[in-house]
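K.L.:
Have a look at this prediction, sequence included:
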Amino acid sequence: MENRIGSFVSGQLAESSSDSSDDDGSDDGVAFSQDDSIRRFHESGCGCAKKCHEKFDASQIRTDTLNTREMTREEKEMYLKGCLSEGPTNDSTKRGKKRMRIRGKYTFRGQEICAYTFRLLLDIRRCALKSIRQSLNKTGPGPRRHGNTGRKAKHALAFTDVERVVQFICNYAEEFGIPQPAAPRGRDDTAPIYLHSGTTKMNIYKLYKVSCQEAGVRFVEKSSSQSIWSACIPHINVASARDDVCVTCEKLRRKIWIRYRKRTN
């Protein structure tokens, strides 16, 4: 039981890192309407003095865009960093003032291009490119790491909080539950315990919350308590209508069903 509680508590670290992932639009399958953008690009140009639209034809742009979409997120970010040039690295300008923004260069296949053409060729949004640019200037060409990676969320549950929930449900099941003789075949080796079908997990949670308030200790919210229940003590279940019947009731139900089938046939 303690191993399951420990696994649940340590699992909160991975969940907090993955749930707070970048919302910078780097999954750019729909960053541009491809054909419309390519057509506008060749008709109106990119708007810069370099005339980047004359350096690439439509078929080449379409091929490069599709090749970029086949990359994973990490591969695409590393490829983008390889195409970006850092520019000046000193913190002050020529006039001695603090540099507010680092200007970089965009290159593709050895040719210097503008930011709009770069985003079109590599199928990436402005905000995602800005985030990757900041990562390149701050941490270098390595892969990006989220700022919350390795940190535990401030609202994460402590071991004692999880243990308190598990202990309350186990005590409730010991008093009101019906233990089964053995576990079902192919399932966990712990024999299941059925609670009366007239109760609900919400009712049990309310009892748990009242007991914590009376004791003056911290209680977890309803969704967290259900997650703890499913992860740490899955062998304790509220009996369904099918489970909460005896052998005699099952035989009578079957006889009624057989008679009903005969009448309908």
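P.N.:
Sure, I can see it.

K.L.:
Every contact and neighbour count from this point should use C-alpha atoms.
P.N.:
Will do.

K.L.:
I113 - how many residues pack around it?
P.N.:
20 (other C-alpha atoms under 10 Å).

K.L.:
same thing with R69?
P.N.:
Residues lying near R69 (other C-alpha under 10 Å) number 17.

K.L.:
cool, I169 as well?
P.N.:
20.

K.L.:
In the helix or strand encompassing it, which residues are buried?
P.N.:
Assigning secondary structure by DSSP states H and E places I169 in helix 159-176. By neighbour count on 16 or more other C-alpha atoms under 10 Å, the buried set for helix 159-176 is 161-166, 168-170, 173.

K.L.:
Out of the residues you listed, which is nearest to P143?
P.N.:
Nearest to P143 out of the buried residues of helix 159-176 is V162 (C-alpha to C-alpha; 35.0 Å).

K.L.:
Would you mind confirming that the closest one is in contact with I5?
P.N.:
Yes. With contact defined as C-alpha atoms under 8 Å, V162 counts as touching I5 (6.6 Å).

K.L.:
Which stretches in the stretch 101-250 of the chain count as strands?
P.N.:
105-108, 111-113, 178-179, 193-195, 236-238 (DSSP state E, counting those that start in this stretch).

K.L.:
A further structure is provided below for comparison with the first:
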Amino acid sequence: MHSRKKEQSPRASQLTDFYFHGRRICITLFRYLHCLGKRRLTSLMKQYKSEGIEARIHKRKKVMLHNVLAKEDYERVKDFISNYAELHVMPLPGRIPQSWRSDVFLLPTNCTKISVYRAYEAVVKESGFRCV
């Protein structure tokens, strides 16, 4: 290698070609097509160089967070919301241009998030379960 420096410095980043359906594309288009940010792509490339093709495992995989609910709690919340919706929803009058679905329902305007949560709290206190 011909260089003006006495020693050749190691390459900071390797030359990489990006392909989509067999055609070579620029990195910007590649990131756009795969919905990748710059940092995410560089971390994926770094992992590939060090470990090869391998699934990424999150560091907190084995540690349960303090605010994680049990599966029964999730089922109970889902059932409550479904029952509450059956009692209080109204069909959408007419069709909105952005909506192509005919099964869209609305809660009345007096049903706020906090009022639904308070109703849930009341049901939970009656049943003796843990409140979420």
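P.N.:
Arrived safely. Every value quoted in this text rests on a predicted model; they were computed, and no experiment measured them.

K.L.:
Need the TM-score between these chains.
P.N.:
Once the chains are overlaid, their TM-score stands at 0.51 when taken by TM-score structural alignment, normalised by the length of the second structure; 100 aligned residues with a C-alpha RMSD of 3.8 Å.

K.L.:
returning to that earlier point: which residue numbers in the second structure go with the helix holding I169 of the first structure?
P.N.:
Taking TM-score structural alignment as the measure, the second structure aligns residues 71-88 with helix 159-176 of the first structure.

K.L.:
hmm, who's touching that stretch?
P.N.:
Outside stretch 71-88 of the second structure, the residues within contact range by C-alpha atoms under 8 Å, 6 or more residues apart in numbering are 107-108, 120, 132.

K.L.:
And those residues, which of them are buried?
P.N.:
107, 120.

K.L.:
Mind picking the two most distant members of the contacts of stretch 71-88 of the second structure?
P.N.:
Within the contacts of stretch 71-88 of the second structure, P108 and V132 form the most distant pair, 23.8 Å apart (C-alpha to C-alpha).

K.L.:
I'd like to know how many residues surround F20 of the second structure.
P.N.:
Residues near F20 of the second structure, counting by other C-alpha under 10 Å: 12.

K.L.:
Tell me the residue in the first structure aligned with it.
P.N.:
Counting by TM-score structural alignment, F20 of the second structure has no partner.

K.L.:
Which residues are in contact with Y260 of the first structure?
P.N.:
Counted by C-alpha under 8 Å, 6+ apart, Y260 of the first structure has zero contacts.

K.L.:
Can you show me the helices along the stretch 101-250 of the first structure?
P.N.:
Using DSSP state H, counting those that start in this stretch, the helices of the stretch 101-250 of the first structure run over 115-121, 126-139, 159-176, 201-215, 222-232, 247-264.

K.L.:
re earlier: out of the strands of the stretch 101-250 of the first structure, which one sits most buried?
P.N.:
strand 193-195 (a mean of 22; mean count of other C-alpha atoms under 10 Å).

K.L.:
Give me the mean deviation of that strand from the second structure.
P.N.:
Once fitted to the second structure, strand 193-195 of the first structure is off its aligned match by 2.0 Å on average (mean C-alpha distance after the TM-score superposition for the first structure).

K.L.:
now do stretch 162-175 of the first structure
P.N.:
With mean C-alpha distance after the TM-score superposition for the first structure, stretch 162-175 of the first structure departs from the second structure by a mean of 2.2 Å once superposed.

K.L.:
Off-centre distance for that stretch?
P.N.:
30 Å (C-alpha atoms, centre = their mean, to the nearest Å).

K.L.:
Likewise for stretch 88-96 of the second structure?
P.N.:
Distance of stretch 88-96 of the second structure from the chain centroid (C-alpha atoms, centre = their mean) equals 29 Å.

K.L.:
now stretch 176-193 of the first structure
P.N.:
33 Å.

K.L.:
for that stretch, how far is the first residue from the last?
P.N.:
Using C-alpha to C-alpha, to the nearest Å, the end-to-end distance of stretch 176-193 of the first structure comes out at 10 Å.

K.L.:
buried ones in it?
P.N.:
177, 192-193.

K.L.:
nearest to S37 of the first structure, of those residues?
P.N.:
For these, the nearest to S37 of the first structure is P192 (59.9 Å; C-alpha to C-alpha).
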